[in-house]
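J.: Below are the sequence and a predicted model; questions follow.
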Amino acid sequence: MKVRPLTIEGAYEVTPAQFSDSRGTFLEWYRFDALEAAVGHPLDLAQANLSTSARDVVRGVHFADVPPGQAKYVTCVSGAVLDVVVDIRVGSPTFGAWEAVLLDDEDRRAVYLAEGLGHGFCALTDGATVAYLCSSTYRPGHEHGIDPLDPELGITWPAKVPNLSTKDAEAPSLAEAKATGLLPEYEACVTFTASKGRSND
């Protein structure tokens, strides 16, 4: 298993080793020790989510209040998605930046994102099935979204007509979310992860 940091601090791409023969394929899609060695802290597992999406569905950009935030370990178990991490931490050197990773059922990559980062994806196939491991449970009133089509973010979604939920379509822009104090502060995120013993985040 290879864990590679992305350009946004606190985000990583994970590529597992796969073992295939005439019967099929085996892989370890999550290893707590390999992830901990890379990010400096184990992922506290509190909830596991699964979503299935039609082609061109865009989910996100979602994030949670920090603390406790919600770190995520995301993979696509069937089909393919373009997974996007967005730095929405006010004061971060890469605030407003985003990075995309192809997740599919061939390379079986995963993405880890720390608390305070925004997350979304676009389904590239019908029936794209995404599994998430989360560090905290869903908390109504503490989970938020940013308009995934916000021109200021400029995310290049690979869909001619992105299919959004009503909630995501009505989410505020990055600037609106910042102006209303909705976004997490970079220093608060750094302090929170440091309190958990994370060594290089």
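T.: Sure thing, it's come through. Residues are numbered from 1 along each chain as shown.
J.: From now on I want contacts and neighbour counts done on CA atoms only, so please keep to that.
T.: OK.
J.: For the residue nearest the centre of the chain, which residues are in contact?
T.: When the chain is reduced to its mean C-alpha position, the nearest residue by Cα atoms, centre = their mean turns out to be His119, at 3.9 Å. His119 makes contacts with 60-63, 83-86, as judged by Cα atoms under 8 Å, 6 or more residues apart in numbering.
J.: Just the residues contacting the helix or strand hosting Val101, thanks.
T.: If you go by DSSP states H and E, Val101 is part of strand 98-104. Outside strand 98-104, the residues that touch it by Cα under 8 Å, 6+ apart are 6-8, 13, 75-87, 109-111, 153, 155.
J.: Tell me how far that strand lies from the chain's centre.
T.: Using Cα atoms, centre = their mean, to the nearest Å, the mean C-alpha position of strand 98-104 is found 9 Å from that of the whole chain.
J.: After that strand, which helix or strand is next?
T.: Trace forward from strand 98-104 with DSSP H and E and the next one is strand 110-113.
J.: Presented hereafter is structure B, for comparison with structure A:
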Amino acid sequence: MQIKKTNLDGCYIIQPRLFKDERGSFFEGFNSKIFEELTGLNLDFVQDNQSTSSKGVLRGLHFQKGKYAQAKLVRVVRGSVQDVVVDIRPKSKTFGMYFSIILSGENNTQLFIPRGFAHGFLVLEENTIFTYKCDNFYNKESESGIIYNDVNLNIEWKNLDVDYKLSQKDLQLPKLEDLVL
């Protein structure tokens, strides 16, 4: 497993080592011992989530507030997404900055997202399966988000040959500057 830093402090790209032979392939998706050795972080993932989406679905930018904040380890099982995270930690030197990466079932790349980040993804292929581990349980009263097209964030979402599909809830999210963190 290789772990690389991103431009956002505490956010890491994880590239599992893939083993292939005539039978197929194998990779270790997560190893807490190696993760801790390379990042200094000791995590206890308590919840796994999975979504299936069609091309053009845009989910996010979501996060949990306060004591229900979540660190996440995200990956794509089938298909591909443009994954985007935004640093919303007010005292961070990278506050308001974003990082974007393509995750796919083919590249097996994963992204570790620390607490204090908003997260979203744009689905690039039909029937994409997206999974993520969380280090804290979901709490509806603590959910929040930022509108995907906040002009101050200036996120460069991929242009697709279909319109983006967002939930009504995600279309009504505030800009980062309007959030009470």
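T.: Received, thanks. Since the model is a prediction, treat every value here as computed from it, not as a measurement.
J.: tm score of chain vs chain?
T.: TM-score for the superposed chains, counting by TM-score structural alignment, normalised by the length of structure 2: 0.94, backed by 179 aligned residues with a Cα RMSD of 1.2 Å.
J.: most surrounded residue in the contacts of His119 of structure 1?
T.: Comparing these on neighbour count, Val85 comes out first with 27 neighbours (neighbours: other Cα atoms under 10 Å).
J.: Which residue of structure 2 sits opposite that residue in the alignment?
T.: Taking TM-score structural alignment for the superposition, Val85 of structure 1 sits opposite Val85 in structure 2.
J.: got a list of what that match touches?
T.: Going by Cα under 8 Å, 6+ apart, the list of residues near Val85 of structure 2 reads 61, 98-100, 113, 117-120.
J.: Give the aligned range of the longest helix seen in structure 1 in structure 2.
T.: What stands out as the longest helix in structure 1, according to DSSP state H, is helix 186-195. When structure 2 is aligned by TM-score structural alignment, helix 186-195 of structure 1 has no counterpart there.
J.: Quick one: distance of that helix to the chain centre.
T.: Averaged C-alpha coordinates place helix 186-195 of structure 1 at 18 Å from its chain's average position (Cα atoms, centre = their mean).
J.: same question, stretch 49-63 of structure 2
T.: What separates the centre of stretch 49-63 of structure 2 from the centre of its chain is 10 Å, taken as Cα atoms, centre = their mean.
J.: do the same with stretch 126-138 of structure 2
T.: The offset between the C-alpha centroid of stretch 126-138 of structure 2 and the centroid of the whole chain comes to 9 Å, using Cα atoms, centre = their mean.
J.: All the helices of structure 2, residue numbers only.
T.: Taking DSSP H as the test, the helices found in structure 2 are 32-39, 168-171.
J.: mind giving me CSV with the ones you listed and columns for mean neighbour count and distance to Leu124 of structure 2?
T.: Formatted as CSV, the helices of structure 2 follow (neighbours: other Cα atoms under 10 Å; distance: least, Cα to Cα, whole Å):
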stretch, mean neighbour count, distance to Leu124 of structure 2
helix 32-39, 13, 28
helix 168-171, 13, 18
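J.: Distance to Glu177 of structure 2 added to these, as JSON lines?
T.: Supplementary listing: the helices of structure 2 in JSON lines, determined by distance: least, Cα to Cα, whole Å:
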{"stretch": "helix 32-39", "distance to Glu177 of structure 2": "31"}
{"stretch": "helix 168-171", "distance to Glu177 of structure 2": "16"}
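J.: Could you say which one of those helices comes nearest to Gln50 of structure 2?
T.: Taking Cα to Cα as the criterion, helix 168-171 is the member of the helices of structure 2 that comes nearest to Gln50 of structure 2, at 18.3 Å.
J.: now that closest one: which residue numbers in structure 1?
T.: Under the criterion TM-score structural alignment, helix 168-171 of structure 2 matches residues 166-169.
J.: try stretch 48-61 of structure 2
T.: Aligning stretch 48-61 of structure 2 against structure 1 (TM-score structural alignment) gives residues 48-61.
J.: In stretch 157-165 of structure 2, which residues are buried?
T.: Lys165 (16 or more other Cα atoms under 10 Å).
J.: Centre of the chain to that stretch, how far?
T.: So, by Cα atoms, centre = their mean, the centroid of stretch 157-165 of structure 2 is 18 Å from its chain's centroid.
J.: likewise stretch 47-55 of structure 2?
T.: 12 Å.
J.: Stretch 37-45 of structure 1 now?
T.: For stretch 37-45 of structure 1, the gap between its own C-alpha mean and the chain's C-alpha mean amounts to 15 Å (Cα atoms, centre = their mean).
J.: Just the terminal-to-terminal distance for it.
T.: With Cα to Cα, to the nearest Å as the measure, the first residue of stretch 37-45 of structure 1 is 16 Å from its last.
J.: How about stretch 4-16 of structure 2?
T.: Its first and final residues considered, stretch 4-16 of structure 2 spans 11 Å by Cα to Cα.
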